[in-house]
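K.L.:
whatever this is, show me its structure:
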Amino acid sequence: MATTTEPAIDLDVASARKPGPEQTDGRWGGRLWGMLIVLCGAMFLDALDNAMVGIAVPPIQSDLHMSTASVQWVVSAYVLGFGGFLLLGGRLADLLGRRRILLSAVAVFALASLVGGIADNGALVIAARFVMGASAAFTAPAGLAIIMTTFPEGAARNRAVSIYTACGAAGFSLGLILGGLLTELGWRWTFLLPVPVALAVFFGATALVPRDAARAPGRRSYDIVGAVTVSAAMLLLVYTIVMAPTFGWAGARTIGQFAATAVLLAVFVTVELRVKEPLLRLGLLRNKGLVGAALAAAAILGTYMSFQFVGSLYMQTLRGWSPLEMALAFLPAGLLIAAVAPNTGKLVGKFGPAWMIFAGFVAYTGAYLLFLQADTDSGYVATMLPTMLLIGVAFPFSFTGAYVQATSGVADSEQGLAAGVLQTGYQVGAAIVLAVVTATMAVDDKAGRGAGAAASLMDRYRDGVYVVTGIAAVTMVLALVSALRGAAKRRARQTAGN
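P.N.:
Predicted coordinates:
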């Protein structure tokens, strides 16, 4: 791996390279556990907020008199802010200090959530959601990078990542239930509840996350042009994808925005090749493990978020279930994820991250195939429950595998950036696949009025799930090829060594 002129910013904790009292013989002390819990709390917060606000969209629209086109930005603005600033957030965490970035971003998240909860117009709620997404774009890579540079590569790191994954699942599952309950009290509570959670994370991180190590002396230069161009490119890319179903994928506006995104990325690459201290060392993208994990991440969140979208429509629009009933229907997946995830670290260590990603997509594909059997009067136990249980296995396998693969072999000084690349894969994948699924379901709208309306609507939902299943199946095959190639290379090295 190529070297950089940037000094590494390591955390002054029980180093992964020099185990201290907190990690000796694989045992974690109370302070190390506390730090991990706080970092998991930041992940929990993001998942909790996303789940709750997603359920609260209909009452927000009604209370603030928002149009359908504008209220969708309550969700999309968060995606835009998150996806647009992940690369910048990851790199600034490496350059300016991960603890510093984490604390600042959590504080901004709390403030923005409070503003959203007391806002009296839709525009302010959308603005608050954008700021919350942008804040999460800094907390996510900073928190993951602290974990990766604190716990040594191998069993300890795998265990920490599996716990991190479980906390995200727990946050999402609890968010579904709380979203359903709080929406009954008033949608504002879905914004106000995350405020004390964010404050708890802030004060916990202040006490338990060690200060960033002092920098090497000397004047530093910052790649301002690179930061501006890559952030603008990612913001425009995510915005274009989100709006493409509205303006048409082949429309002049969509094509023009994709072209402008390509120009911005070309300028960014040119800048990175010339500056002394680039925002993104382009050589990092030659890391096949990182790029492969980012592509897998795109398929993971892209297919699941799209399935959740279709499943929510199926349960609420077609079957007439309440938001709380829908949340309870998804709950078995979250509970199983929370139960399985803490143990996936050992499985990653035994089988390797590539095989875990493959196993995850076997389960995803099976889950979506089962849902294709659903009909207008299908029972929950016979259709939805098996799908949820398979997803409950797929998530911890694939998420933990992707996290470990993305950060293995990456220098400490670039762990934040690697986490940003991985998280970008998740968010951009979610935006692209959801946009494609939405467009597929909107084509040839046969759901009119009369006796055949429900069956016609079910056909549209199946069209969306066919896309989701196809993407999961293709990713499963590609993951298998990657795992087999990796196994072949390891055998070749062992043979050469003997």
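K.L.:
contacts, neighbours, all on C-alpha from now
P.N.:
Will do.
K.L.:
count of residues packed around the closest residue to residue 432 other than its chain neighbours?
P.N.:
Leaving aside its sequence neighbours, residue 432 sits nearest to residue 241 (Cα to Cα, 6 or more residues apart in numbering; 5.9 Å). Counted with other Cα atoms under 10 Å, the neighbours of residue 241 add up to 22.
K.L.:
the structure of the following sequence is requested for comparison with the preceding one:
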Amino acid sequence: MTVARAPRGALALLASTQLLLILDTAIVNVALPSIGQDLGSGSAGLSWVANAYLITFGGLLLLGGRVADLFGHRRIFLGGLGLLAAASALGALAPNARALVAARAVQGIGAALAAAAAFALLLVLFPEGPGRHRALGAFAAMGGLGGVLGTVLGGVLTDVLGWRSTFWLNVVAAVVLLLLGPVRLKGTAHSPTGRGFDLAGALTATGGLGLIAYALVGGAENGRLSAATLGTAGAGLALLAVFAVVENRTAVPLVPPAVFARPSLRLANALSGLAQMTLFPMFFLVSLYLQSVLGYEPLGGGLGLLPLSLVVVAVAPQTGRLILRIGLTRTMTLGFVLLCAGTLWLALALTADGTFFSTVLAPSLLLGAALPLVMVTTNVAATAEVAPEETGLASGLVNTSQQFGSVLGLAILVAVAAARTESATVAARTTGFRAALLLGATFAAIAALLSVRLRLPAPATAPPRQDRAGDPAASQTRGE
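P.N.:
Below you'll find the model as predicted:
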């Protein structure tokens, strides 16, 4: 597709989908206390309103990406949005906590399909180069904005219209995107590969990832080192080991082993996960610090992250230009250095008697600049060697890396914060938050050191092809 207007409209649609998926997670988290009061659910039941979504979302991203390759990116994208809308409506009408948890699990399935297919469509619409860098910058900007908008809208809607309105907002947004999809994505459909489907690989990969996600998000409730947590994690790892064996033996693998043989792809996905191990818990810990130490209301805690998000929106569109000027690897390393510096600054600035302006504001601005640099460059590196028939697979891999980085980082850093908190005083809470953020800065430092090793293969230079008339320039004018 060479017409600029069509990709621009498609990018707006895909970026809006990214905004909706991030907003959905944040907006429901804000509404959880009201949900508990209305449905009479305790803290354990409420935790599964969030966890059910995370487990199915994280467990199905890889499968969703590959299914999109096999059955059509646009088809799976629209189907995922439709499922998300239907599940959100069921959540809004849920008569009890169990029904709401079930609806959230189905929401996660729809979100996984929509997210993986949306990223794959972006890769199809924007080939490797400055256009893709700008598109990934738009994704990063919408992700940063979605977290804050979700927190703000969650507080406003819950206070004014009740918690069910947060689910109806998802329904309206998903339906609008669903109606615009066939128009904005016209011409993006591709023919299914028709290579068959690796059922054994799908079952073992989804089961393994789902069990590991279950162990990570349920560890806070069951105990990080409890038999249930360790047993579930062990079962998940065993299924992934079976998955590796299956992929090496089947004729039509879900994830071809040759894909994992690419060093740059492995490193880029690892770096993407490390980035989220720092970033995602940081948002959670900062909001918690503003509320539990500085005494902000939930809405105020969300607004405290607004300056960071505004910097993300400003810097993200410029990331592509920076990549062209100093190179992908240097831009990535710069991003991780800023992420480490910002997280370290934030950790050292926290005090029990501080204010938002003296503790959070300045380091959060630095973190806002780091976030798009890290997210855009890791996504570029993770998709640089992708063939057209692998776009969904690449999308599933990088989304899975990010999702599991988020869940793993949150589990580790929250456990560190809790272990260092010996009492319920604000000083003890501050000590715990500081220790957790220092560990997050360590993750970013490790990523900065690893990023300098990233080496993408040089694009192959093929001789110009002649068309039927024998004119080599004719093929170039068609963009081949």
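K.L.:
alignment lookup: the residue nearest to residue 432 of the first structure to the second structure.
P.N.:
Aligned counterpart of residue 241 of the first structure in the second structure: residue 216 (TM-score structural alignment).
K.L.:
looking at it, its match is touching residue 408, isn't it?
P.N.:
Yes: assessed by Cα atoms under 8 Å, residue 216 of the second structure is found in contact with residue 408 at 6.4 Å.
K.L.:
my guess is residue 163 of the first structure contacts residue 342, does it?
P.N.:
Yes: using Cα under 8 Å, residue 163 of the first structure makes contact with residue 342 at a distance of 4.8 Å.
K.L.:
coming back round to it: list the contacts for the match of residue 241 of the first structure?
P.N.:
Residue 216 of the second structure makes contacts with 229, 233, 407-408, 411, as judged by Cα atoms under 8 Å, 6 or more residues apart in numbering.
K.L.:
against residue 406 of the second structure, how distant is it?
P.N.:
Separation of residue 216 of the second structure from residue 406 of the second structure (Cα to Cα, to the nearest Å): 10 Å.
K.L.:
and for residue 372 of the second structure?
P.N.:
Distance of residue 372 of the second structure to residue 406 of the second structure, given as Cα to Cα: 16 Å.
K.L.:
what about these two, which has more around it?
P.N.:
Neighbour count, other Cα under 10 Å: between residue 372 of the second structure and residue 406, residue 372 has more, with 30 against 22.
K.L.:
mean deviation, whatever helix or strand the more buried one lives in versus the first structure?
P.N.:
Per DSSP states H and E: residue 372 of the second structure is located in helix 361-382. Helix 361-382 of the second structure: mean distance to aligned residues in the first structure after superposition is 0.9 Å, counting by mean Cα distance after the TM-score superposition for the first structure.
K.L.:
residue 399 of the second structure: which element?
P.N.:
Per DSSP H and E: residue 399 of the second structure is located in helix 391-419.
K.L.:
which position in the first structure aligns with residue 156 of the second structure?
P.N.:
By TM-score structural alignment, residue 156 of the second structure lines up with residue 181.
K.L.:
what is the neighbour count of the residue lying closest to its match once chain neighbours are set aside?
P.N.:
Residue nearest to residue 181 of the first structure in three dimensions, not counting chain neighbours: residue 324, with 6.6 Å by Cα to Cα, 6+ apart. Neighbour count of residue 324 of the first structure, defined by other Cα under 10 Å: 18.
K.L.:
check contacts around the counterpart of residue 324 of the first structure in the second structure.
P.N.:
Residue 324 of the first structure maps onto residue 299 in the second structure when the alignment is built from TM-score structural alignment. Contacts for residue 299 of the second structure (Cα under 8 Å, 6+ apart) come out as 151-152, 155-156.
K.L.:
equivalent analysis for residue 402 of the first structure, please.
P.N.:
293-294, 296-297, 353-354, 357.
K.L.:
separation between it and residue 472 of the first structure?
P.N.:
From residue 402 of the first structure to residue 472 of the first structure the distance is 15 Å (Cα to Cα).
K.L.:
can you check residue 70 of the first structure too?
P.N.:
Going from residue 70 of the first structure to residue 472 of the first structure by Cα to Cα gives 31 Å.
K.L.:
these two: which has the busier surroundings?
P.N.:
Taking other Cα under 10 Å, residue 70 of the first structure and residue 472 do not tie; residue 472 has more neighbours (27 against 14).
K.L.:
ok, which stretches of the stretch 1-150 of the second structure are strands?
P.N.:
Under the criterion DSSP state E, counting those that start in this stretch, the stretch 1-150 of the second structure carries no strands.
K.L.:
tell me which stretches of it form helices.
P.N.:
Ranges of helices in the stretch 1-150 of the second structure, per DSSP state H, counting those that start in this stretch, are 5-39, 43-71, 73-92, 97-125, 130-160.
K.L.:
what's the angle from the shortest one to helix 43-71?
P.N.:
So that's helix 73-92 of the second structure. Here helix 73-92 of the second structure points in a direction 160 degrees away from that of helix 43-71 (axes from the mean of the first three to the mean of the last three Cα atoms, to 10 degrees).
K.L.:
helix 73-92 of the second structure maps to which residues in the first structure?
P.N.:
By TM-score structural alignment, helix 73-92 of the second structure lines up with residues 98-117 in the first structure.
K.L.:
that stretch vs the second structure, average distance?
P.N.:
Compared with the second structure after fitting, stretch 98-117 of the first structure deviates on average by 0.6 Å (mean Cα distance after the TM-score superposition for the first structure).
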